[in-house]
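J.: from the sequence below, what's the structure:
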Amino acid sequence: GEGLETALASYGLKPHPRLRFDPLFAGTGPDAWRRRLREDDGIAPIRVSRGETGVALFDAIADEPRRPGERRVLEQHRMCFDQPRPRPDPWRSPLARLRARRQARALAAAERRVLESVDGLVCVSAGLLEACRAHARVTAPTLVLPGGAAPGGPPRPDAERDLDVLYTGKLRRDKGVHVLIEAMARLPGRRLTVVGGWPAQIRELAEHAARHGVAERVCFEGWVPPVRVRAFVERARVGVCPLTRGESVNADRYTCPLKVLDWMAAGTPVVASDVAPVRALLEAGVTGELVAPNDPDALAEGIRRLLDDRARAAAFARAAQARAEEFLWSRRGERLHGFLASLRPEAA
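T.: Okay, the predicted model is just below:
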């Protein structure tokens, strides 16, 4: 449908006759999923799903017989039961906390069953693959496949970059935007643009900015369609990925920050937290400025270095853009296609 075409277009893709998307969670449940599988007469597809959706789907259909040649592949972007640590909630009853713990245990058990039963496993980082193997007895073929980015043209000259500091993406606490706002208090005269997030998150961070005296220098754009994000990226003098340490194991070890890949591909200089997921993409002092996580002073100093030394920033951007060629969506698609093809019976 039109929504699918729009989503594909945001990645520079078009519908393909051999690619089908099943909206399995559109008001359906396990019984409906099983019926849908039985309707695929004569089809022996490679079924790919990810995250909680994939765990729920593959666990629900575990007892459904596979068609000859059918393969089930899980793509993991994080461990489903390792959620960012919530702030203490005094209004949450002991019973609600008990239910949450039981749900987490049930999800962990389902994730283990699926990891041990799928025919292929794709992880966005080496740390995530290690975690999957620690959590379950993974015997299927595996592939570490980071996220991707659309190709960028020649970087814009500084004269056309009117945004000092840019953040794009989710506004959960483990993303570290609160640390970035505190860093802005140490960068007088500089402005921060934040793209992404929902109204409640924006209100909370706007209050945080006011407490630190930078409310007038922080602009919250809210959520924008993915196809519009690149326009902000190309206008930025510095892009910042301030992932925290200790807020969630996902930020510490598992994630693959797509914003970093987007900035690299666009030729926008990057300042980022020195955590394992970032080091898999950026080399400190070569393709980006890496700083201690959770430290607004260190983050401010890293941003200042690239804002004040534009020759250094340009050198990082050129090296990062060359490195980003390895992470283009087209390259990712080629690697994923090769992996899926290797799972076919005729490839054995």
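J.: from here on, contacts and neighbour counts on C-alpha atoms
T.: Will do.
J.: so what secondary structure elements neighbour the longest helix belonging to the chain?
T.: Criterion DSSP state H: the longest helix present in the chain is helix 94-117. On a contact count with 3 or more Cα pairs under 8 Å, 6 or more residues apart in numbering; DSSP states H and E, helix 94-117 meets helix 51-60.
J.: circling back to that earlier point, just how off-centre is the longest helix of the chain within its chain?
T.: Helix 94-117 has its C-alpha centroid displaced from the chain centroid by 23 Å (Cα atoms, centre = their mean, to the nearest Å).
J.: and the next helix or strand past that helix?
T.: With elements assigned by DSSP states H and E, the helix or strand that comes after helix 94-117 is strand 120-123.
J.: just give me how far that following strand sits from the chain centre.
T.: For strand 120-123, the distance to the chain centre is 16 Å (Cα atoms, centre = their mean).
J.: quick one: contacts of it?
T.: 71-77, 115, 129, 140-146, 343 (Cα atoms under 8 Å, 6 or more residues apart in numbering).
J.: again with stretch 46-61
T.: The contact list for stretch 46-61, computed with Cα under 8 Å, 6+ apart, reads 25, 30, 33-34, 70-80, 110-111, 113-114, 118, 340.
J.: list the buried ones in that stretch?
T.: Neighbour counts over stretch 46-61 (16 or more other Cα atoms under 10 Å) mark 46-52, 54-60 as buried.
J.: and for comparison, fold this next one:
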Amino acid sequence: MTVRIRYFSDIRFPLERANGVQTMETCHALAARGHQVFLSVRSDTARPSRDPLNFYGLKALSTLTIDRLRVVGPPTFRRALYFAFAVERSLCHRSDVILTRDLGVASLLLNLPRWLRPPIVFESHGFAPVFAETMDELVSGGRRARPTQKDRLFLREERVWKLAEGYVTTTRTLASELETRFGRRDDAITIPNGVRLSSNRRFTPPSWLESPVVLYAGHLYPWKGVEVLLRAVVRLPKVRTVIVGGHPGEGDLLRLQDLARSLGIGDRVDFVGMISVADVQTRLGTADVLVLPTTSTESADRYTSPLKLFEYLAAGKPIVASDLQATREVLEDGRNAVLVTPSDADALADGINRVVDDLSLATRIAEKSFQDANGFAWENRAERLEHLLKAVQRSD
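T.: Okay, here's the model as predicted:
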């Protein structure tokens, strides 16, 4: 049974950040399974406008249509116009199911009469009031939400949890929290994020010479823990470190470059900057050890399901990661990773040394992570989403 899916995402498109990547991979994988997918986004702000398929390194599919709203102006105006766009597309363009990870859009569309709109499936990546309350910890220059803003987000979360026809979380920890707050939903399911796997991937056992390469890939926000990694590198004189991510002139990139120099490790740390989505796996393949040093913020501990974690698995390299609730849903210390106390530079250095000094351990956890990645392919994720979407469609 083919499903006509309308996916709403109020982002400029293509978007280089994880939100954009995850959205595109989800829609493309569903379309590859034969479903008719309409991805409704905002137009690209780059000039000339970029082709999303080329940007993400994906092939064109006749079953995937990218529907872009052209809008300029301040954020509040763009948001209001996208809301109107979402309502119009929901009412005037036939779909079997609406899928979105945008809490505001889901809450808005649930106000429409049920007989006028398709059923809505919401995919939650975190509890919005907690993100809003800790924004000053998550983003440089971020502001903590006012109590009224938090209250409004809480009501939206409750409304969508109780009224959406289908519900997905990316971690079991988040699902448990939502049930504790709002009551049980028997039809809510957890589907972790995914990774793109090549058809000819082969595992290569790790080996390194005098100076093993430790690599981090991702954003440079404070909560990502790159500062912790740099402080750990001080204790790792034989290690070379590569940091992938960050735009030239970006505040977080400049901050971390200054920190590396002040710690006396500037000559051992290579800041590569942002690279294309298609080049990420190639870059990961040049590393000896992959590091995920996420700090112990409330939102990171309970909700984080970073795409880089799954890309790390697929790379077949030993992983050293922060020991967080959400991370433990995928990683297990000594089995497919080495887990360390978050926000602790000494613990991170010890974890990296544990891998570098024990090639047998490094090989064992790298091979297991490589195998585990097979279960997180975007195709597998799309199959699980498909079961939910069809169930929602049948019950409509």
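J.: now list the buried members of the contacts of strand 120-123 of the first structure.
T.: 71-77, 115, 129, 142-146, 343.
J.: all helices for the stretch 101-250 of the second structure, in order.
T.: Assigned by DSSP state H, counting those that start in this stretch, the helices in the stretch 101-250 of the second structure fall at 103-109, 128-133, 135-138, 147-163, 172-182, 226-233.
J.: highest mean neighbour count out of those?
T.: helix 226-233 (a mean of 23; mean count of other Cα atoms under 10 Å).
J.: which residues of the first structure does that helix align to?
T.: Matched against the first structure by TM-score structural alignment, helix 226-233 of the second structure falls on residues 177-184.
J.: the matching stretch against the second structure, how far on average?
T.: With mean Cα distance after the TM-score superposition for the first structure, stretch 177-184 of the first structure departs from the second structure by a mean of 0.6 Å once superposed.
J.: what sits up against that stretch?
T.: Under the criterion Cα under 8 Å, 6+ apart, residues 167, 171, 190-192, 205, 208-209, 212, 214, 218, 242, 294-297, 299-300 lie in contact with stretch 177-184 of the first structure.
J.: need the helices of the stretch 101-250 of the second structure in CSV (columns: distance to residue 354 of the second structure).
T.: CSV is the format used below for these (distance: least, Cα to Cα, whole Å):
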stretch, distance to residue 354 of the second structure
helix 103-109, 42
helix 128-133, 34
helix 135-138, 29
helix 147-163, 42
helix 172-182, 29
helix 226-233, 13
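J.: can you give me the helices in the stretch 201-348 of the first structure?
T.: 226-235, 249, 258-266, 276-279, 296-308, 310-324, 329-342.
J.: got the end-to-end distance for stretch 258-276 of the first structure?
T.: 14 Å (Cα to Cα, to the nearest Å).
J.: in the second structure, what range does that stretch match?
T.: Taking TM-score structural alignment, stretch 258-276 of the first structure hits residues 307-325 over in the second structure.
J.: quick check: closest non-adjacent residue to the equivalent of residue 344 of the second structure over in the first structure.
T.: When the first structure is aligned by TM-score structural alignment, residue 344 of the second structure is paired with residue 295. In space, and not counting its chain neighbours, residue 295 of the first structure is closest to residue 179: 7.0 Å by Cα to Cα, 6 or more residues apart in numbering.
J.: what does residue 83 of the second structure give?
T.: Distances taken as Cα to Cα, 6+ apart place residue 105 nearest to residue 83 of the second structure, at 6.6 Å, with adjacent residues excluded.
J.: same deal with residue 266 of the first structure?
T.: residue 152 (4.6 Å).
J.: quick one: residues contacting the one you found.
T.: Contacts of residue 152 of the first structure by Cα under 8 Å, 6+ apart are 265-267.
J.: among these, who's most crowded?
T.: For the contacts of residue 152 of the first structure, the largest number of neighbours (other Cα atoms under 10 Å) sits with residue 265, at 31 neighbours.
J.: so who does that residue touch?
T.: By Cα under 8 Å, 6+ apart, the neighbours of residue 265 of the first structure are 149-152, 320-322, 324-325.
J.: 6 Å - rerun?
T.: 151-152, 321, 324 (Cα atoms under 6 Å, 6 or more residues apart in numbering).
J.: so can I have CSV of those showing distance to residue 290 of the first structure?
T.: Listed next are these as CSV, based on distance: Cα to Cα, whole Å:
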residue, distance to residue 290 of the first structure
151, 23
152, 23
321, 17
324, 17
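J.: ok, and the residues you listed in the second structure?
T.: Comparing these with the second structure on both residues aligned by TM-score structural alignment, their matches' Cα atoms under 6 Å, the contacts found in both are 321, 324.
J.: gap between stretch 162-171 of the second structure and the chain center?
T.: Here stretch 162-171 of the second structure is found 17 Å from its chain centre; the criterion is Cα atoms, centre = their mean.
J.: now stretch 301-313 of the first structure
T.: The answer for stretch 301-313 of the first structure is 26 Å, by Cα atoms, centre = their mean.
J.: returning to that earlier point: tell me which of the helices of the stretch 201-348 of the first structure is the most buried.
T.: Among those, helix 258-266 has the highest mean neighbour count (mean count of other Cα under 10 Å), at a mean of 26.
J.: and that helix, how far out from the chain middle?
T.: For helix 258-266 of the first structure, the distance to the chain centre is 12 Å (Cα atoms, centre = their mean).
J.: mean per-residue distance, it to the second structure?
T.: Relative to the second structure, helix 258-266 of the first structure is 1.6 Å off (mean Cα distance after the TM-score superposition for the first structure).
J.: tell me what angle that helix forms with helix 226-235.
T.: Counting by axes from the mean of the first three to the mean of the last three Cα atoms, to 10 degrees, helix 258-266 of the first structure lies at 60 degrees to helix 226-235.
J.: ok, back up a step: quick one: contacts of the longest helix of the first structure?
T.: By Cα under 6 Å, 6+ apart, the residues outside helix 94-117 of the first structure that reach it are 55, 59, 81, 136-138.
J.: could you rerun that using 8 Å?
T.: Helix 94-117 of the first structure has contacts (Cα under 8 Å, 6+ apart) with 55-56, 58-59, 62, 74, 80-81, 121, 132, 135-140.
J.: likewise for stretch 111-122 of the second structure?
T.: Contacts made with stretch 111-122 of the second structure from outside it, assessed by Cα under 8 Å, 6+ apart, are listed as 90-91, 95-103, 106, 109-110, 160, 164-168, 389, 392-393, 396.
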